[in-house]
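Visitor: Just a sequence and a predicted model for now, questions to come.
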Amino acid sequence: MNYLRDGDRFSKLFGSFKFFISSAFVRMMIAVLFFLLATTKTYAQKISLSEKKASLESIFQLIEQQTPYRFVFNTIILEKGKPVAIKIKNAEIGEVLDLVFRNQPLSYTIVKQNIILKEKEISEQELTVINGLVTDEKGIGYPGARISIKSKNINTLTDQEGKYKLVLTDVRDQILSIEALGYQKQELVIQDDFNIDVQLKPDLKILEEIIIVGYGEVNKRDLTGSVGEVNMKDLAKAPVKSFDDAFAGRIAGVQVTSPDGQPGAVPTIIVRGGNSVTQDNSPLYVIDGFPIEDYNINAIHPDDISSIEVLKDASSTAIYGARGANGVVIVSTKKGIKGKSVFSFNNYYGLQGNTSQIELMQPFEFVKYQLELDSARAASIYLQDGKTLESYRDEKGINWQDELFREAPMLSSYFAVRGGNKDNNYAFSSSVFDQKGTVIASGFKRYQARLVIEQALTKRFKVGVNANMSGLKSYGTIFTGSRNTFFNILINTWQYRPIAGNFSLDELLSNAQDPAVASATNYQWNPVLTATNELRDRVNSLLTSNVYGIYDISKSLKLRITAGLNLSKLRNDEFNNSKTRQGNTSSSLGQRGVNGSITFTELSNLINENTLTYQKSIDKKHFFTVLSGFTIQENKFAYYGSGAIRIPNEALGLGGLAQGVPVVIQPQNSENRLLSFLSRLNYNYKSKYLFTATLRADGSSKFTGNNQWGYFPSGSFAWNVAQEKFMQGAHFLSETKLRLSYGLTGNNRISEYAYYGAINQGGNNSYMPGGTFISGAFVSNLSNPDLKWESTAELDFGLDIGFLNQRFTLTADIYKKKTNDLLLNAQLPTSSGFSNVFQNIGAVENKGLELTLQSFNIRNDKVKWSTSFNISFNRTKLVGLAQNQKELLSTVRWNSGNDYAQNPAYIASIGRPVAMFYGFIWDGVYQFEDFDRTATGTYVLKADIPNNGNPRQNIQPGDIKYKDINDDKVVDMQDRTEIGNPNPKFYGGLANNLSFRNFDVHVFLQFVYGNEVMNVNRYLMEGGTTTLGANQFASYQNRWTPENPSNQYFRTRGWGPSVYSSRVIEDGSFIRLKTINLGYKVENKLLQRLAIANLRVYVAAQNLITLTKYSGNDPEVSVFDSALTPGLDYSAYPRAKVVTLGLDISF
């Protein structure tokens, strides 16, 4: 209200109506006199109150009981009122009301016997300034700290000097909140002092994060080695069957690749590049302290995992000695908790679909191509009943990819209960995972249960048991690996006829072969019948368990004894009925007829570990931890089974094996033992100077003689520079640690009897003197008792930096490791009678750089946003082979013929990466100008134009052309060279976590750059076959013709010799939206009454978007995934994109 303007109007009225005003004034004075007389008695009444933290409404009731006054108000404004503490006796109403409303956001007006309430305006309230200085633990002003009043929407940030200022009303008894990233949150009650200075206290939960290492744990700030961690909260937000599926891109230096997207497939994990050329490069898995080689990590449900650490440098892995060279993945599962039992449920349902489909020729282009291949025969098939090529121009083709693929459901259900008290704790969980494959009749199932119990028997002695049982079943046609041959189902899907012709779709679906071109040598087998009639079941039963006892001999000395058992039994069922190429008598494999087999692979692993741990501190400055112990481990392997061909009654399935012709499946058995002694010393001086020394001795039955024992030492040093006095001025640095480590580790991943010679019996070694058959025998390879470990020496330099009390952190590692004594076959002179012998020869070098950056961008009561980024660079180089040997050539068999199998696809040369694609450099297509035309009209290749490997007189315009490397005008084996690199230049990931109130979002991007893929699908699907009736990729429509002299795709039948070339080498770089998860945490009073502690609903997606130049289904592919043969794509199972809806609840 503008009081000045109202006053001016009153003056004018007064001047115009003086008489009226005078009369009115008299009347008013009389009325006031009567009013005062009437209320004298009322005001004379006294009020007494004595209340503590009473509500305004209760105060009003007490006043109304003692006086005739009545309160008039809107109930809404009372919500802003504060409790009242008052003690007064025999007071007037005015005095009482002043005390009641002194610190209230309300004011009152008395009109007759009514007390009218209203909300105070800002101008009516007392404004108070709160200010002060916020400093860090060193007393230096801290910028960016958040200052807020807890009960009000009032907040600010400290300036560059750490100062702040707040202006508000009703300041007394309010709670001042101070928050800064990396420091403890502080809350202070405002009293009479409005100048409030605060010194921040470091948050030890951030600074003292515990890292699990081999046979122990260490504070992260005291870590001297290189250890990668997985953010389990992020990992839990990926809708996957096992943690390895979400592992890719999460940890610097850890490369995770999948052969393809087949359900149940186990990805390959490589830590800091492959060390071995011919042996396994997989890391050692340690599951709750149990070291296991080749562990099937599908056996563990991701929700059972509490932490995953990857030991990367030799200082960290040397405690595992002969098995530590490839890195160590330590998986710790969730244990019981003290307090009442907590029940947890996590369930989600998802749908999967293919990320892409390959574009194929439509009917017109298909028939046109068939006529070019074999005009007479193609016309008899496709140009019947008066049809012409033009008849197919607008015909819609059959997309067999739609028939083979489907939208597939995925279901996961998880239950857990955890609890305990001061003497014991327990945890039990069970889960069911059911994933239907996007290819019909394929999928993966898991049934799993876990039990953890720990019991304190005395104050010093406790025992525990940890057991995980799981049943895994993968089913459906196998896409990759050694069984991936020319009749692969995906190749059949692409090549199968896109036109119905005189057949209905149902007729085509019911025929095992394309009825138009069926023959014993034709590979056009119905992909739908193949998928639904090939039985391929892999059932794996697993048990991993250990029992342990921990005895505190003294406060400083602890004894731990562990006994563990790991069992795995894999049953592999295969059956091919008459509707499959492998079981149909009309196929080229017809002599086998209906056939099947049942095989079993059994693995057992027994271990006993005994360790003593001694911890001692001197003057609270010097801290020592000494570990010593020994372990005994035994591994057994058995393989056996039965099979049969020409089974007469296919309706019996595998039950009819006994009726067929038996097939001998040679049983195999082996076992090995490992005896180890280990020790480790950790020294810590005030967390400033840190030192670790490790020594492990391993004795293995895989070796013999003087090489049966291996010794693996390591040492590391760390200097926390930020603790030095000269760094005290750098208050923005919360951590600056330099790390240096060096160590020796081994790789014993060879077969149990590799040092033995082998004797072959039977077969061509038999003879018949006098008509009597005698089986002969011969030595097939020489023994080598001097075989020993592959050993890896590694140097690592690391830097850990934290800014603004760990608001931003950077971890950087530079490493170089060299693996010596590679286990390879060395060539022998022919005079020896042997071609080669297994020896320790050659060396491989890996060096690289790893960077991990983490930041807490925003962190307050309402919004939290954090980012994690990592990137890795690794270069692998072959630095040695056998004497006078400069290279290794590797072949792969991906089709049923020998055309490509007899030519090497990979080369490993000294001084170059271990695996490089090998072949000819594609040089386009021969054009008319490359030929002379004779008088008869034929074309003859010009003398200065090199051939393509075929005889010159056979080469025609439109044929494929290769580069003549040595310029001798002849393309031959001497012109083969490196044509591509399957190894990435760098890889990594970017994760963002954002939460606002009850909403949370997780987004994770994975990227790989610089790797190449050999897409051999294009050899068969871009004009590389003479098989009539085989469809081709749509890209081949642009093939060379006289009217379309393409330089990209050769003419029909113009492929040249079946050799590898750079034509099919493609860029495999990609950026993938790997995971996105949007969740909402439900909170209301009903949930509290139901004792539900947490209820979160979420929507998640996996592999939603992939950006790549690769023309195949997916750039992340390697169907022959080994150190010497990576990055090849042949009919790989397409990777699925997944969208899920889930519910996570606990109470």
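Guide: Yes, it's here.

Visitor: drop to CA atoms for contacts and neighbour counts, all remaining ones
Guide: Will do.

Visitor: Contacts only, for the residue nearest to Val271 when sequence neighbours are not counted.
Guide: In space, Val271 comes closest to Val254 once its chain neighbours are excluded; the distance is 4.6 Å by Cα to Cα, 6 or more residues apart in numbering. Listed by Cα atoms under 8 Å, 6 or more residues apart in numbering, the contact partners of Val254 are Ala248, Ile269, Ile270, Val271, Arg272.

Visitor: what does Thr876 give?
Guide: So Thr876 contacts Gly273, Gly274, Val844, Glu845, Asn846, Lys847, Arg912, Pro913, Val914 (Cα under 8 Å, 6+ apart).

Visitor: Put this next to the previous one:
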Amino acid sequence: MANCFSFFFTRLKKPFLLILFFLVQFSVWGQTVEVSGLVVDKEGNGLQGASVFEKGNAQKGVVTGQGGQFAIEVSKKPVVLVFSYTGYAEAEETISAGEGAPVTIVLEKKEGNLEEIIVIGYGTAKRKDFSGAVSSVQLENSPIALLPNSNPLEVLKGNVPGLSIGIANSAGDQPSMLIRGENSIKGDNNPLIVLDGVIFQGSLNDINPNDIAAVDVLKDAVSASVYGSRSANGVIAITTKRGRRGKPTINLNASYGMQHWLKQPVMMSGAEWIQSVNDRNKYTAGSIDWMKPGELENYNKGKEIDWLKAITRQGTIENYQASVSGASDNVNYYLSSSYNNNKGIITGDEFNRISVLSKVNAKITKWLEIGVDGAYNKLNYSGISANVSAAQLMSPYGVLYRDSLGHLEKYPYTQSLISPLWGVQDGTTDNLDIRQNFRLNSYAVVSIPWVKGLSYRLNYSVNADKNRSGAFNYESYYVAEGAGLDRYKPTVINGFLANANGNQRNESIFSYVVDNILNYKNSFGSHNFDVTAVATRDFLRSESVNVIGSDFSANGNSLLGIWGLHKAKVQRNDLVVSQRANIGYLARLNYNFADRYMFNASIRRDGASVFGDDIKWGNFAAVGVAWRLSAEDFMSHIAFLDDLKLKLSWGQNGNQGIKPYGTLATVVNGPSGGFRYEFSNTSNILYGLAQQALGNSQLGWEKTAAWNLGIESAWFQRRLRFDLNVYQSKTTDQLFVREIPIMTGFGSINASMGEVDNKGLELSLSTVNIQHKSFNWSTSFNYYLNRSKLVRLYGTDNDGDGKEDDDIANGLFIGRSLGAIYGYEQIGIVQESDRDYIQLNGAAPGDPKYNDIDGVPGISVNDRKILGYTKENFSMGMGNTFTYKNFELYAFVAGIFGGNDFYLKPNTAAYLTRSNRFNDNATYKPYWTSSNPGTTYPSATYSADTRFLGLQARSFVRLQDLTLSYNFRQPWVQQMQISNLRVYFAGKNLAVLTKWEGGDPELGNAVRDNTIPVPATYSFGVSATF
């Protein structure tokens, strides 16, 4: 045990030295009269860590200890004390002059409260007053915040119906995100990210997950339309933490976790591999004379290599966080620093991040408030990962090391295929990928003194990225094929100096956002108005310098590697500059009458520089209505009904899913497409300029029109709550890169055409199953279904059948869902008795047998059909939280159902060209032979594309998240001036139930894909609050 603690704190030492450098400690001392008591919830459970302070003097405050006990010195009586706790409604209590007995304060949870505040863009609203579809997730003090996530939005995975988040498999990976399906066929489908009320133009990995307090997902048009030109794919609004009124609070959190491969493929053994090679090449059974010398040596020694084990390691993930926060009546501050380090389970897969955040806002006068947020992030992705695909192709008798000193052999077969570890950590290559982000958000709010409810807010946000990446292959990388070790001698290696090469890219990205927001909020009797006008502008400029160098023979060495490209004989430098700008104007009205009838409407006009001169501007409107039936007199007799609201909304949003200059014609030169010239019969080819693509000044907005119908309800003192939404959207003027006939002299043109429809259903349900002083159990459940349909495409009818043509080459079919899988239906294996099929199709026994569906004898392209769809039919997620005394257990199970993909790749796995000797996955051992005709796999000699046999459903159920924590509430904790001390375990992707035979069913990756596997993670941590 001592060794365990020694190891743990050794890992903590350096990160905390870095983190504690940024901490500022504050202390404020009071005097005289003492007030004591308890702060509890309505079940009587003590709330440890609640803030207690004197109203009007937030610095004179304390934090409750064990069981919610507190004692505070106040200057005089009577006094008003303020009590607050995250997730609970703030309470005030007046302590009279003659009162001396301890007081008990009961706080009520805000969760599900009618006054819950949601972020709706350029402001906030009460959930009860809004007609849109918004899902909110509170992370602060939530068990899901304990999960070891590198990406800030991974924590939402499966918790928000309508939001699809891909799985993160590599270190520092940034998963894909979709809200309510794919609206765009070829354009951008990513939702807009808004950070603390301002459009965020950086990378999600620039946001520290530990700094996030809450996330609101805006899914329908009336919620997202205020962002107009970028909101067609929905909006994710992130709110970071703030200080709480009372004495300064210091939080420390540290966790260390281990990762491993949850489902590692099983490869053929040496004996099975020998048999398969003999069968593939029709060699004599049992022969081994085709082996290379190194293989024969290992075979004779009985030495087999597990190549997947050779490239795999135990991954680690470390997270260290420290913050100091607090607030007075006029100043609020939050300072944090964190260090994250992740070594993935595949050798060479690494990521680390340093993050610093400082937030300060102050109320200068009664009418002026200002705030400044500054952040710095440094992300390091440097390194090369081992090749997972190559590891599955290697001979089990191949040569891993060429000597006893552990030097790698580049060619385990002595030819052709390179070791999956070559260039990873052997000094033959360099790899650099470092990204730095600087972010500054500032704002000022002026409350107009002479007009009640009128305010002006100015937001100014700046984001700057400095990225440096590159790679270098030394001469030692280019070892010749063969068996002799002379190939590795320095004198021989130096002969490859002409092959040494590298590149380096230095990129700078600068962006800013300016928002001018005028807001008027007031009530006249039962009429409540919230009117907002916005003028906004954002700008982004990207500049990259690319340097490429090769051939270091003249220099005599390449010792400087990536930093010595200027010494290369052949050099090329490129400068790429790109910029874009947007301007927008918005007017919005939120109105409710008597908290019963709600009306929300907005109109926005946007201009985008990326579009043609004639079509830069777009108008986007939205309107929504809601009716709170539970506030009507005729519903008052239903005692167990707490809230019931019907809502309906419609709106149109835009998507500018093209890159800058996409409307302009492009010109290329050089071998990539320029005209070739030869002068004076010297065979010296020179390249001129050539126009590659046509311009299109009429290229404009993708527009998505959508409606949403929903119902929100709460019952039995809000112990049962559900939110049901059905929606339908139509996205027109799809943005395509359209290929055009070669006789025009051009290759392609950007075009707007086509339509995609989406419709779906979302359900979220939460229940409080047991509520007891020492034991509580609550459940959350969500269900999500989406159906997409391609309605129109290019408008062509080349075959003259009166129907619009499909785009078979790109898998696009009119009237069908996106993600269609098109090909031949395999119905079995050709047997020796299938003489007619063999003669008609030129097949051989052991080949795949296809279904002839067109009525014409023989298999042709007309026998292809849609075999399935990659999109799932529906998805579900369910979380359960149990608390017993000081323990808390949270378990979340997620799954997708339906959806297909290939677990075999074309011409790979069991179906590689049989002149090679690659290894196979053990799944494919029972291939067809004349003595084993009943198998489902073709013969070893078959070499064509038979992936369609590998079409499988990707349905799965995953134990996605699991946390178990213990809060120490013993007296010794309080004596150490610790207000909250917790130890915890957190696990991710711990188990998967599926019939999928490929890699991970959620990734849909096939066997032999060079895809880093999804790891299972086990993390242990401790957090303390002072």
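Guide: Looks like it came in fine. Note that this is a predicted model, so its numbers are computed, not measured.

Visitor: Any idea what the TM-score is?
Guide: The pair, once superposed, lands on a TM-score of 0.83 when counted by TM-score structural alignment, normalised by the length of the second structure; 901 aligned residues with a Cα RMSD of 3.2 Å.

Visitor: picking that back up, neighbour-wise, give me the winner out of the contacts of Thr876 of the first structure.
Guide: Scoring the contacts of Thr876 of the first structure on neighbours with other Cα atoms under 10 Å, the highest-scoring entry is Val914 at 28 neighbours.

Visitor: Just the element for the closest residue to that one other than its chain neighbours, please.
Guide: Counting by Cα to Cα, 6+ apart, Val914 of the first structure lies nearest to Ala908, which is 4.8 Å off, once chain neighbours are set aside. Here Ala908 of the first structure, judged by DSSP states H and E, is contained in strand 906-909.

Visitor: same deal with Leu840 of the second structure?
Guide: For Leu840 of the second structure, the host element (DSSP H and E) is helix 835-841.

Visitor: Buried residues in that helix, which are they?
Guide: Within helix 835-841 of the second structure, the residues that qualify as buried are Tyr837, Ile838, counting by 16 or more other Cα atoms under 10 Å.

Visitor: Packing partners of that helix?
Guide: With contacts defined as 3 or more Cα pairs under 8 Å, 6 or more residues apart in numbering; DSSP states H and E, helix 835-841 of the second structure has no packing partner among the helices and strands.

Visitor: Tell me where the stretch 301-450 of the second structure has helices.
Guide: Counting by DSSP state H, counting those that start in this stretch, the segments of the stretch 301-450 of the second structure that form helices are 307-311, 388-391.

Visitor: which one of the ones you listed is the most hemmed in?
Guide: Per residue and on average, the most neighbours among the helices of the stretch 301-450 of the second structure fall to helix 388-391, with a mean of 20 (mean count of other Cα atoms under 10 Å).

Visitor: That one packs against which elements?
Guide: Helices and strands touching helix 388-391 of the second structure, as assessed by 3+ Cα pairs under 8 Å, 6+ apart, comprise helix 307-311.

Visitor: Number of residues surrounding the counterpart of Leu262 of the second structure in the first structure?
Guide: Structural alignment (TM-score structural alignment) places Leu262 of the second structure against Thr355 in the first structure. A count of nearby residues for Thr355 of the first structure, using other Cα under 10 Å, gives 16.

Visitor: and if you look at the one 5 residues further on?
Guide: Other residues lying near Leu360 of the first structure total 23 when counted by other Cα under 10 Å.

Visitor: Now do it against Val528 of the first structure, distance only.
Guide: Separation of Leu360 of the first structure from Val528 of the first structure (Cα to Cα, to the nearest Å) stands at 18 Å.

Visitor: Gln1102 of the first structure now?
Guide: Distance of Gln1102 of the first structure to Val528 of the first structure, given as Cα to Cα: 27 Å.

Visitor: Pipe the contacts of Val254 of the first structure into JSON lines and attach distance to Tyr1133 of the first structure, secondary structure and neighbour count per row.
Guide: Compiled in JSON lines, the contacts of Val254 of the first structure are given as follows (distance: Cα to Cα, whole Å; DSSP: H, G, I helix; E, B strand; the rest coil; neighbours: other Cα atoms under 10 Å):
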{"residue": "Ala248", "distance to Tyr1133 of the first structure": "18", "secondary structure": "coil", "neighbour count": "24"}
{"residue": "Ile269", "distance to Tyr1133 of the first structure": "19", "secondary structure": "strand", "neighbour count": "22"}
{"residue": "Ile270", "distance to Tyr1133 of the first structure": "22", "secondary structure": "strand", "neighbour count": "18"}
{"residue": "Val271", "distance to Tyr1133 of the first structure": "25", "secondary structure": "strand", "neighbour count": "24"}
{"residue": "Arg272", "distance to Tyr1133 of the first structure": "27", "secondary structure": "coil", "neighbour count": "27"}
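
Visitor: Name the nearest of those relative to Glu634 of the first structure.
Guide: Checking the contacts of Val254 of the first structure against Glu634 of the first structure by Cα to Cα gives Ile269 as the nearest, at 24.6 Å.

Visitor: tell me the contacts of that closest one?
Guide: Taking Cα under 8 Å, 6+ apart as the test, what Ile269 of the first structure contacts is Val254, Gln255, Val256, Thr257, Ser282, Pro283.
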